[in-house]
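1. Sequence first, then the predicted structure:
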Amino acid sequence: MQFKSGMEVVYRERRMEVLDASGDTVTLIARTDSGEIYECKATELTLATDRPLPLAPAEASAWQEWDQYAQAARKILAAQTPAEKKQRYEESSEQLGLSLRTMQRKVRQFRIQGTVSAMKPEKSGRRTGVRLLLPKVEEIIATQLNERWLKETKPSLTDAIEHIHKECRKFQCPLPSPTTIRHRASQLDEYERIRRREGAKAAKYKLTPMTGSFEVWKLLEYVQIDHTLADVLLVSEFDQTIVIGRPWVTLAIDVKSRMVVGVYISLEPPSAISVGMCLAHAILPKSDFLATLGIDGEWPVHGVMLLVHADNAREFHSEALQNGCTDIGIDLQNRPVDAPHYGGIIERLIGTFMGKCRLLPGSTQRNVVERGDYDAERDARMTLSAFKAFFVNEIVRGYHVTRHRTLDVPPLMKWRELAAEHNAGRPLPSGYAPWQIPVLFYPFAMRCIRRTGIEFGGRFYWADELTEWVGRKEKCAIHFHPGDASKVYLRGPSGAIVVALHTKGDTRCIAFEELRLQRQRNAALSEAPELLAYKDAGLDFRDANTNQAIASTKAAHRAAAIQKTREAQTRDVPLPSSSTPPQSPASTVLVFDRDIRDFGTYRKSA
């Protein structure tokens, strides 16, 4: 088909207008405000006669007038002879109040497109796509936009405008206005602009159609799972003046009914443990869980799902997680790399609940801009247990009973409807009981059974069934729920699962991570500067007191030794008597000498 200027065509699912057609190459302009220019082959185009654009309100009011033009054009084109056609031209022009030339143009437009919308009057003024800048200026603009603006660092267009003006002055060309340059930038190919400035992935997801859907026929046939960091700051269970950070939430959703099948909330970052905990929660009945949180509600979802779909994070590739899923018949699959739209259902669910988190005191909002001057840390009030109760309540008595846009009914009603048709999920394989689920998915550590109980996480646990194991050197696998430090699980001497409770009777659902943080805070108290200074002063006093005692004791011992020596020497020397005959001058006498070590002694003297 031969295309002509002014014809409306469809190219790449978009309605455009032909600017020029030469040979097999056709130049098009988009029917949008941006007015992008495209070049393509004529074989890629189709006429837009069967795809009229939606009419604006002003155009709808003028539709009757355009219909009159179209009827007149049909009559003129149906004429058999030139004379008859000339006569109908004159009659139609007179009836419609148009000049003969205008009537001829209307007929030509109708002959090309054959629709009433083709009678729409053309815009007055300069034709769209006409450029009045010098070719050299256009070349400078195109070059500078390509080299300085279409970059991954996303530079400002202002910098490119400055360089364009510099190059124009260099070649003595008239300076284009910043508005003109910005208009040229907006006319660049949208896909290429996003690809160059934001990356191919962003261009693909912004401009590539992603239509279609997949069918799921049964409940728990297809489950999606993912994590997110909640937009709220929590405080400690032990001291509510201490902020302990934002919790991580792991959610799993049944695609068929849109029911939340499992949830796990903790302070630890995502790991294979959090995935396993969420799956264990999804498989088991939830009545006891709701009672623990003090929530009176209905959450009928439980059973072994057929397939779990997750992203490519490392925690979803854990060998232990894979083995646990395989053991009870769960197919754990990962979505294709760089294809987040495959997890769109769980992503939208997470977005819904993060919006709920912004109702809480201490909400961090989505980003710093939205938070503004709000001090989230100052207003933090929710503990981890309180946040769990809030979040689960929003699931059970909020999301599950609210009309879902895709289902057109609340998820709970959809679950009841489908559950009445067939069994919801598969039962556990033969040989498995609900108490074995913790063994499959809960983390474990090896510990010895002592007289004082099982020491784990800085606490002691005990069960009467473990009495006969006391004193054994073999270690046992102690399974634990990271979010509940009130009890641990192990297989007892009889082979059955034994629940060992905290020896001090603490039944609160405190996370092991929070206990660890509390121990760290307690340890930090002993490192306070004032306490360390006080301790150092005590050490100095101890050293001074000890040194003084040592010195005084040494002095006392020295004095005692001198006294003993004097007494001993005095007893050994005979005193002279009157009956003793005088000795000759050459005889030896004893003389007391004080010069040797300050100790008195006698030496012989001639």
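-> That came through, no problem.
2. switch to C-alpha atoms for all contacts and neighbour counts from now on
-> Will do.
3. Check which element follows the helix ranked longest in the chain along the chain.
-> As assigned by DSSP state H, the longest helix anywhere in the chain is helix 529-572. As assigned by DSSP states H and E, the chain's next helix or strand after helix 529-572 is strand 589-593.
4. second one coming, line it up with the first:
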Amino acid sequence: MTHSSVLAKDLGTGESKTLRVEMLTPIVEADSTQEQAERDLALYSDEEWAEGQRRLFFIKPLLEKPVRYRADVEEVAKVAGVHFTTLYKWLRAFLLSGHVSSLVPAKAGPRTGTRMLSAEQESVIQSAIDDKYLSEDRGTAQDVVDEVKRRCRRMKLKVPSHITVRARIRDIPKATALRKRGLRDEARDQYQPLRGSFPNANHPYSVIQIDHTPANVIVVDEVSRLPIGRPYLTLAIDVRTRMVAGLYLSMDPPSSVAVGICLSQAICQKREYLAYLGVTGEWPAWGVMGKVHSDNAKEFRSRALSRACEDYQIDLQYRMKKTPHYGGHIERLMGTAARIFLGLPGKTFSNPKERKGYDSEAKAAMTLKELEAYLVDYIVNKYHKNIHSGIGMTPLVAWERGISGSDKEPGIGLLPAPEDPARVQLDFMPYEERTIQRYGYQLDNVHYYDRVLDPYINSVDPKTKQKAKYLIRRDPRDISVTYFLDPADNRYTAVKYRNVAHPAISLWELNAAASRLKEEGLKGVDEDQLFDTVDRLRQRVDDALNATKSAKAARRSAARRPPGTRPAPAKQPARTVAVPSAANDESIHGQKGANDQSFGDDPFAEPITPFSVSLKR
């Protein structure tokens, strides 16, 4: 029995049996005090989100105690300024969900932190703070109080309490105040995190590093088996154990979508993913990580990613400039991946000099799907089972010790697995907000409709008196379907094209069509023109597949279409190139170990498609 299974006892029959962890689900008592279903995390205002984080700050010390006494709760409640029963409600809500969003107030209206002053009074306070306090003159809080009093009397406004004014000053982030008061060095020394230094990476998933790299191998088209170019690989690694946490392989350049898919895969269990790829073996890394460390690229700074990390209490940190050594763990993993590719047909080496005399395109033999299956098999059955020089043991053993413990240190226990992997995947995907019209809604000039939208046509937000906006998510790899968050039950519903005759296309194809129409001088294009252009460009790609000069670009373009819309199969070329088995490949780590496993009879029999999401959340 390993950490991926548990010994369970049937309380009815008394029989004991071994059960896999992923087959278990927690039983929690329904909370009758919960006033409304949890909203999608993207819909909370900044003020609501801040209140949820404030409440987490107070209950966090209690969460860390294995036994919580009423006296402890009452003491914290006094500091928080609430009744101890309210604090118990906060604790119960967070323990049931594990998310910051459960602490966001469910009802609108005045609450702790609500500002009751008029807009004019608030404007006077803010301007006085900017002029007197947040300046290199470094005025005191009393200077601000006096200035507010003077300006309010001049404007014939009621003078706010000095307590209120001082509270506004206390709300200013310390680092911001120091910087604006001319103390930048002090702000940096006191509040800027030491990004990339990991003294607290003391258990599995405490710190995850993530990055991208072009794969040093050329892949071939699924139909023609001819080269289409190098894919991009996104990898995430657990710093403590060196276990690979997640990966994503695509022909598209690095993007926020790649980051989101890789992180959501790292959080979720991977048994179904391995079965889908036809890879045998165990990949027991799952759970919510404490920190994600990345470089400063724009794909790591999307609002969807930042909000998702906040909701899952993931500390998203960025590597400081000119400090490449802070990303050493993921860089070494990228180096390992590069060596893996060196054993494959179609390898491109690391520089042109090494590639001299080797025709990478002529030797290319693996499709993107086959490469993904090979890479996952290698990670699971070789990399995780070979001794890592940095930790003196295999990543798999390091993970098991971190979870189950050893003679020298206790384990942290199994990390909770997400009950709804589809929800995790959605949380890390891009989103848009749209009003609902009689025709439905549109994204990038493409219209979507379903009867579920009817109750919200031309609806108005009662607070702003403006047309209400609703949350929509979509997978850029196939935009034929979007996911509408129905506020009636806080569930996602699949909403497809209004014109069901349109083919499934990727966002990349749609943008390419829009760019072509712009080049042709057309403005104000409509949906039909866009899809006609997509069809036209697809036909050109299909026609170019047999041409010599443009065939490679055409095949790469075809590979970006959604599954099921790619060119029809053609006769396979007579040329065949042997594709190695990852588990039997001895070119990187030497002789095959006793624990190594291999593919089945046909490792590439199953198709590989983007992750699917459930229609209901």
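-> Right, received. Where do you want to start? Keep in mind that what you see is a predicted model, and the values were worked out from it rather than measured.
5. Quantitatively, what TM-score do the chains reach?
-> The TM-score (TM-score structural alignment, normalised by the length of the first structure) is 0.44; 309 aligned residues with a Cα RMSD of 4.3 Å.
6. now the helices: where do they sit in the stretch 301-450 of the second structure?
-> 303-311, 328-341, 352-355, 360-363, 368-381, 395-404, 421-427 (DSSP state H, counting those that start in this stretch).
7. Show me what the last one is packed against.
-> It stands for helix 421-427 of the second structure. The contact analysis (3 or more Cα pairs under 8 Å, 6 or more residues apart in numbering; DSSP states H and E) places helix 421-427 of the second structure against helix 256-267.
8. same for the longest helix of the first structure, what does it pack against?
-> Going by 3+ Cα pairs under 8 Å, 6+ apart, helix 529-572 of the first structure lies up against no helix or strand.
9. Which positions in stretch 246-262 of the second structure come out as buried?
-> 246-252, 254, 256-262 (16 or more other Cα atoms under 10 Å).
10. Out of the helices of the stretch 301-450 of the second structure, which is closest to residue 210 of the second structure?
-> Residue 210 of the second structure sits nearest to helix 328-341 of all the helices of the stretch 301-450 of the second structure, at 6.5 Å, using Cα to Cα.
11. Measure how that closest one sits relative to helix 368-381, angle-wise.
-> Going by axes from the mean of the first three to the mean of the last three Cα atoms, to 10 degrees, helix 328-341 of the second structure is angled at 120 degrees with respect to helix 368-381.
12. In helix 328-341 of the second structure, which of the residues would be classed as buried?
-> 329, 330, 331, 333, 334, 337, 338, 339, 340, 341.
13. Could you save those as CSV and add columns showing distance to residue 71 of the second structure?
-> Output for the buried residues of helix 328-341 of the second structure, formatted as CSV (distance: Cα to Cα, whole Å):
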residue, distance to residue 71 of the second structure
329, 44
330, 46
331, 49
333, 49
334, 51
337, 54
338, 57
339, 58
340, 58
341, 60
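14. re earlier: from the buried residues of stretch 246-262 of the second structure, which is closest to residue 352 of the second structure?
-> Nearest member of these to residue 352 of the second structure, counting by Cα to Cα, is residue 251, at 21.5 Å.
15. what ranges do the helices span in the stretch 401-550 of the first structure?
-> Using DSSP H, counting those that start in this stretch, helices in the stretch 401-550 of the first structure cover 411-421, 437-441, 512-525, 529-572.
16. Could you identify which of these is most buried?
-> Highest mean neighbour count of the helices of the stretch 401-550 of the first structure: helix 437-441, a mean of 21 (counted as mean count of other Cα atoms under 10 Å).
17. Which residues does it contact?
-> The contact list for helix 437-441 of the first structure (Cα atoms under 8 Å, 6 or more residues apart in numbering) reads 273, 276, 277, 279, 280, 321, 324, 479, 480, 481, 489.
18. Reformat these as CSV; add neighbour count and distance to residue 102 of the first structure.
-> Shown next, in CSV, are the contacts of helix 437-441 of the first structure (neighbours: other Cα atoms under 10 Å; distance: Cα to Cα, whole Å):
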residue, neighbour count, distance to residue 102 of the first structure
273, 21, 77
276, 25, 76
277, 25, 76
279, 26, 73
280, 24, 77
321, 20, 76
324, 18, 79
479, 21, 88
480, 23, 86
481, 21, 83
489, 22, 90
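19. biggest separation within those residues, which pair?
-> 321 and 489 (18.8 Å).
20. got the angle for the longest helix of the first structure vs helix 512-525?
-> Using the same axes, to 10 degrees: helix 529-572 of the first structure against helix 512-525 is 50 degrees.
21. Let me know how buried the closest residue to residue 234 of the second structure other than its chain neighbours is, in neighbour terms.
-> Distances taken as Cα to Cα, 6 or more residues apart in numbering place residue 212 nearest to residue 234 of the second structure, at 4.4 Å, with adjacent residues excluded. By other Cα atoms under 10 Å, the residues close to residue 212 of the second structure number 23.
22. Which residue ranges of the stretch 151-300 of the first structure form helices?
-> Using DSSP H, counting those that start in this stretch, helices in the stretch 151-300 of the first structure cover 157-170, 178-186, 190-198, 200-207, 272-283, 287-293.
23. Point out the other helices and strands that the second one packs with.
-> Right, the one you point to is helix 178-186 of the first structure. Helix 178-186 of the first structure packs on helix 157-170, going by 3+ Cα pairs under 8 Å, 6+ apart.
24. Next, the angle from the helix it packs on to helix 178-186.
-> 110 degrees.
25. tell me which residues of helix 157-170 of the first structure are tucked away?
-> 157, 160, 161, 163, 164, 165, 167, 168.
26. What of stretch 141-160 of the second structure?
-> Applying 16+ other Cα under 10 Å to stretch 141-160 of the second structure flags 141, 144, 145, 147, 148, 149, 151, 152, 159, 160 as buried.
27. ok, back up a step: nearest to residue 84 of the second structure, out of the helices of the stretch 301-450 of the second structure?
-> The nearest among the helices of the stretch 301-450 of the second structure, by Cα to Cα, is helix 303-311 at 24.8 Å.
28. Can you give me the buried ones in the closest one?
-> 304, 305, 307, 308, 309, 310, 311.
29. Distance of the fourth one relative to residue 317 of the second structure?
-> When distance is defined by Cα to Cα, to the nearest Å, residue 308 of the second structure is 14 Å away from residue 317 of the second structure.
30. Kindly report the same for residue 401 of the second structure.
-> Residue 401 of the second structure is 27 Å from residue 317 of the second structure, by Cα to Cα.
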